[in-house]
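K.L.:
Provide a 3D model corresponding to the input given below.
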Amino acid sequence: MRDPRFDVWAPFAKRLRVQVDGEIYDMVRSDESWWRPVGLPELPPEGAGHESDYGYLIDDDAHPYPDPRSRRQPGGVHGLSRTFDPNWYDWGDSEWRGRQLAGGVIYELHIGTFTPDGTLDSAIERLDHLVDLGVDFVEPMPVNAFNGDYGWGYDGAYWFAVHEPYGGPLAYQRFVDACHQRGLGVIQDVVYNHLGPSGNYLGKYGPYVANQHQTAWGDAVNLDGFDSDQVRRYITDNVLMWVRDFHVDGLRLDAVHALVDTRAVHILEEISMEVEAFSAHVGRPLTLIAESDMNAPRIIQPRVAGGYAITAQWSDDFHHAAHVTLTGEDDGYYEDFAETRGHGMGALKKVLTRGFFHDGAISTFRRRHHGRPLSPGTNAWRLVASTQNHDQIGNRARGDRLSEKLSADQLAVGATLLMCSPFTPMLFMGEEWGSTTPFQFFSSHPEAELAKSVSQGRIQEFSRMGWDESEIPDPQDPETFRRSKLEWMELDKPERAALLDVYRRLIALRKAHPELTSPWLRDVTAEYHVESRVFTFWRGDLEVVLNFSDETQHVALDVDVHWTEYRELPRILFATRDDVRVDGERATLPPYSAAVFGPTPE
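P.N.:
Take a look at the predicted model:
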């Protein structure tokens, strides 16, 4: 009787055998270079608790290699694979009908540092905090099997396996189920643009990597070369695994600009078609979010307009403009946003009203023109905005958060900007209370040479920028990982609890006023004053006023233009501080404060 669990695509192999539970069986090759075992006895069903450890002997190798589509790697990325039946789990989310991205709020987290234990089951214990906060989606950083016990997860070697130190695939099913039962959607971060440097044996099986294309992390995945049909199928099957076997509500696609694909149908378009078809089958919305630095509208444009029909994409432009305005930093890629008149506020105005800052304009950092304008009518929620995320924190030399430089009042101003923007807001774990723990780059490669290379590479990268070597955390030092764990006890501090309350009230305000979830950029207007550092923008009938300065500012509200149909004067709908005042058509904002004003109904 044929057991398809052990079929494997291996065009490079001349001979292939599979070792299952210590016994070795020959395999035969099909016309499409898929191999299947012969003489394999019928194994007990996995639902009865039986799982098999297995691996493949390629040509004359005496050492078995893991399955490229392995569902479990209990012994790490170099060990044997283990079978896993995703249908064994008894789901409790039958009432879950999904959640569209439009109008939602995302919460990004790293499973290994979200809780002291760093597991999926311990993360479940903190989900009620997220429900109380009011977010709609949880977005875990990659959970696929990677080398070592802890790391960011972007150097995954086995895309179909859930990292065992997190709890493995069954724990992941429990985590998604628990989210759904609390009304939280799950958007899983996945990486299809490269494979990790350790445990990656796919090149022994077939042409999974493309020597003709390079990424910043090495050879690109073979999307358009010889035998690339099966490599693309490898990716689309993985996409379907997450939404089918693990019930996730969407995927965040890492660095899609590194998906080098010259074929007529781009892999992103193929992914979006597969997800749309499955969404229609299960009757619930499914989301795709691309990380892209190209500012290319085609990523989110519909296919009929020549686009890839990805649901949304990250907005680096919003982050950079907000960061410059909040902190005054103007080095590296921030220089483009600081050069605009207003020390970031000019860039912020353009982003809030047009979506892209780099829309074909010159990028001094890149020393060339960059991007193109969004298509007219593009829904603003298709841009995912943040003031902090894993990249923008963790890729700093010390992994320092905004809380290291900004006061709680300043952080509250940034929160108001984010939550009242026309985009889909995303928080990074701990941001809601101004966590003071860093999020540093950490890894745990067991191979001495690779570990040394990673550590030295990090030091060299930031030494070139003028950092002293002693200030740069060693990613291989276990203390770097431990420092990056959230300190939940911080919530006992009044200042942190007060900031958390600001985020709660802002998310509730978003949900209460349709103006704040309106998708139309055409309805957003913005003004700023360089001297006072006051920034004002309108969302329909709501005026958002941000005081970025360290002095009290008196602001004339724009009543005549926007509120002439109302008989009464504006009222405060939200304020970051109790001492914000409104007197007639003028508002008084103390240092580092923000407020949202609306008309008093008749």
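K.L.:
rest of the way, CA atoms for contacts and neighbours
P.N.:
OK.
K.L.:
Check which helix or strand Ile310 maps to.
P.N.:
If you go by DSSP states H and E, Ile310 is not part of any helix or strand.
K.L.:
ok, it touching Pro297?
P.N.:
No: counting by C-alpha atoms under 8 Å, Ile310 stays clear of Pro297, with 10.2 Å between them.
K.L.:
quick one: which of the two has more around it?
P.N.:
Using other C-alpha atoms under 10 Å, the more surrounded residue of Ile310 and Pro297 is Ile310, with 24 against 19.
K.L.:
How about the more buried one: what's its closest non-neighbour residue?
P.N.:
Ile300 (4.7 Å; C-alpha to C-alpha, 6 or more residues apart in numbering).
K.L.:
From Thr327, how far out is that neighbour?
P.N.:
Distance, Ile300 to Thr327, by C-alpha to C-alpha, to the nearest Å: 31 Å.
K.L.:
structure for this one too, so we can compare:
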Amino acid sequence: MTINQFSQRPGISLNRDGKTASALVWAPFAETVLIEKNSTTKIALSQSTGGYWEGHELALAAGDRYQIILENETFPDPASLSQPDGVHSPSEVIDLYRYQWTDQNWSGIMPEQLIIYELHVGTFSKKGTFEGILPHLDRLKTLGVNAIELMPVAQFSGTRNWGYDGVFPFAVQNSYGGAGTLQHLVDECHKRGIAVILDVVYNHLGPEGNHLQKFGPYFTTKYKTPWGEALNFDDAYSDGVRHFFLENAQMWLRDFHIDGLRMDAVHAIKDLGAHHFLAELKQNLQNLNIADDRNHFLIAECDLNDVRYINPFKKGGYNLDAQWCDEFHHALHALTTGEENGYYSDFGGTGTLEKSYNHAFVYDGIYSPHRKKIFGSSTKGQPGYRFVVFAQNHDQTGNRMMGERLTQLVSFEMQKLIAAAYMLSPFTPMLFMGEEYGEHHPFLYFVSHSDPELILNVQKGRKKEFKDFMTEKEPPDPQSEETFKKSILTPPEKWNVAQQKLYDWYRFLIHFRKEQPVWQGDARKHFKAETISSKLIKLTYRNAATTMVCFGNFSKEAASVRQSGKIIESSASEKYGGFAKSSALQADSGRVNLPPESFTIFEIS
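P.N.:
Alright, predicted model coming up:
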């Protein structure tokens, strides 16, 4: 049997009769591989080809706890579906097919229609579970978003973590509720017309409870990543590693009905082989779409400004559906906050924001002073929806020393301007949880490891990272439960008047975008951004049906421009907590008054 003939998911899979199970373990250097069931019974697996060990019709049932014995050393299953007592305890056999789905009529959402809402399960609600998200789904639907993006849910150590320290890629975090409750959440989202995107990490594994290297050469010394040795996607024995992660992606899409995967830092997936892992992943997804008649998709996080990731196969690309565009965030953030340290030194003023509006990447093959080299590639011919833009996300907020949101950095009026600036861009917009009402709580970095040495290293590393910023303050202790609690969102019943007004503005923007023809399909074809002054930018959408003109005044001073047409809405309006009456915006002789820190929308017949 060859590797390509293995269609079975790694680990323990219950057979359809529910009374027996099959096992598949990749351990190419092992002499013997056994499964220890409920700490008593030992079941030997048979050696197959490609470094695999397998067993069929095994006496394993749902609820059984088990471990894998390699050369007399016992480990949880690296492809475990459930770790009910954490990363250091035995794995559990569960039945992924037990859940009764009700989304048979759901076909998914096309990538060009997405309006994404990123959330962290543990801090989104007071419960900190999948179940805790359910009461908020109707509010999110009313807001207008049509996709939620869950930060990683693969099992990590402890109960508090961003999720990027996962060590069991197939197991759903026990403290969030496990596999069945995630399936239920997805089902409930689909009932409301909301897609679910899952953040997955295929570039590294976390440090605590990571036993993959004991099973086989999952890592390679050929490459280094920020987290150490790279996962082995192209070195000797890489077939087994590729199979492991390709099957992981298939599981989320097939067995959990996840609509799309957001893949963390794909530039750290090192693969110089003839058929890149990401291209193979996309081909598998296309086959699944045909089989399931659904619209599954892949979104990449990448900091290389490289369109190879989204280019079609025929152009030598990996054909991913979209990628995050950090540079839009950087341009918008530098302009509105005045921050110029670090990578923000490459941005600032309306010029770089105009460049990003028109080209997505600011550095698209030009010299970057911060990087001290020519950087990036041209986005010519790329549809706008292939770039996901945002004003905040978990990284840009949580990687600040104090986890400040824009609420703490800019005025209320500027928050509304920022919202419109990216929500009405020609790209795919993504909100970060709490942004829609101006959450005042920070989003901090937190962990709950059990290894004292690892805890100390994380604490020291956080202080080292911010040593140049530590004057009167020190970074919050990531291990402290209080750090986690400070990051929990404010429930809607406790929002103040200003927060409700901001929510109303976001709701208007989202529904306006969804209703207007200029944002249907590839909005980039109809779009042009122009810098009017160092603090004033003009956005124009023009198609056969209508012309839409928007002005973003990023100055603290009012501006006046000549503009015909009907004023559709302004962020400065009284109904959104501003001070401007509609009659005060239209001046004499065809001129229009633009209040300080405002966004104004015109329609020209």
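K.L.:
Provide a list of residues in contact with the aligned partner of the residue nearest to Ile310 of structure 1 in structure 2.
P.N.:
Under the alignment (TM-score structural alignment), Ile300 of structure 1 maps onto Ile310 of structure 2. Residues counted as contacts of Ile310 of structure 2 (C-alpha atoms under 8 Å, 6 or more residues apart in numbering) are Gly317, Tyr318, Asn319, Leu320, Asp321, Ala322, Gln323, Arg386.
K.L.:
hmm, 10 Å instead?
P.N.:
Counting by C-alpha atoms under 10 Å, 6 or more residues apart in numbering, Ile310 of structure 2 makes contact with 298-300, 316-323, 379, 382, 386-387.
K.L.:
ok, now Asp136 of structure 1?
P.N.:
Each residue near Asp136 of structure 1 by C-alpha under 10 Å, 6+ apart is listed here: 99-101, 103-107, 130, 179, 182-186.
K.L.:
Could you see which of those residues carry over to structure 2?
P.N.:
With both residues aligned by TM-score structural alignment, their matches' C-alpha atoms under 10 Å, the contacts of the contacts of Asp136 of structure 1 that structure 2 also has are 99, 103-107, 130, 179, 182-186.
K.L.:
ok, so of the residues you listed, who is nearest Leu418 of structure 1?
P.N.:
Nearest to Leu418 of structure 1 out of those is Val105 (C-alpha to C-alpha; 10.5 Å).
K.L.:
The closest one maps to what in structure 2?
P.N.:
Checking TM-score structural alignment: Val105 of structure 1 goes with Ile115.
K.L.:
how many other residues sit next to its match?
P.N.:
23.
K.L.:
how near is it to Tyr344 of structure 2?
P.N.:
The gap separating Ile115 of structure 2 from Tyr344 of structure 2 is 26 Å, by C-alpha to C-alpha.
K.L.:
Ok, His190 of structure 2 next?
P.N.:
From His190 of structure 2 across to Tyr344 of structure 2, the span is 39 Å (C-alpha to C-alpha).
K.L.:
again with Pro28 of structure 2
P.N.:
47 Å.
K.L.:
Likewise for Arg65 of structure 2?
P.N.:
50 Å.
K.L.:
Tell me where the stretch 251-400 of structure 2 has strands.
P.N.:
With DSSP state E, counting those that start in this stretch, the ranges of strands along the stretch 251-400 of structure 2 come out as 260-263, 297-300, 322-324, 366-368, 373-375, 387-389.
K.L.:
Looking at those strands, spot the one closest to Val447 of structure 2.
P.N.:
strand 260-263 (21.0 Å).
K.L.:
quick one: the closest one to chain centroid distance?
P.N.:
Centroid separation for strand 260-263 of structure 2 versus its chain: 7 Å, with C-alpha atoms, centre = their mean, to the nearest Å.
K.L.:
quick one: which of the kept ones among the contacts of Asp136 of structure 1 is nearest to Met489 of structure 1?
P.N.:
Nearest to Met489 of structure 1 among the kept ones among the contacts of Asp136 of structure 1 is Leu130, at 16.0 Å by C-alpha to C-alpha.
K.L.:
Just the element for the residue mapped onto the closest one from structure 2, please.
P.N.:
Counting by TM-score structural alignment, Leu130 of structure 1 lines up with Leu140 in structure 2. Using DSSP H and E, Leu140 of structure 2 sits in helix 137-143.
K.L.:
hang on, the earlier thing: relative to Glu482 of structure 2, how far out is the match of Val105 of structure 1?
P.N.:
In terms of C-alpha to C-alpha, Ile115 of structure 2 sits 32 Å off from Glu482 of structure 2.
K.L.:
Drop anything exposed from the contacts of Ile310 of structure 2.
P.N.:
298-300, 317-323, 379, 382, 386-387 (16 or more other C-alpha atoms under 10 Å).
K.L.:
In a markdown table, list those along with distance to Pro369 of structure 2.
P.N.:
Formatted as a markdown table, these follow (distance: C-alpha to C-alpha, whole Å):
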| residue | distance to Pro369 of structure 2 |
| --- | --- |
| Leu298 | 32 |
| Ile299 | 28 |
| Ala300 | 25 |
| Gly317 | 28 |
| Tyr318 | 29 |
| Asn319 | 30 |
| Leu320 | 29 |
| Asp321 | 30 |
| Ala322 | 27 |
| Gln323 | 24 |
| Thr379 | 21 |
| Gln382 | 26 |
| Arg386 | 26 |
| Phe387 | 24 |
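K.L.:
can you tell me which two in the residues you listed are farthest apart?
P.N.:
Greatest spatial distance among the buried ones among the contacts of Ile310 of structure 2 (C-alpha to C-alpha): Leu298 and Thr379, at 18.5 Å.
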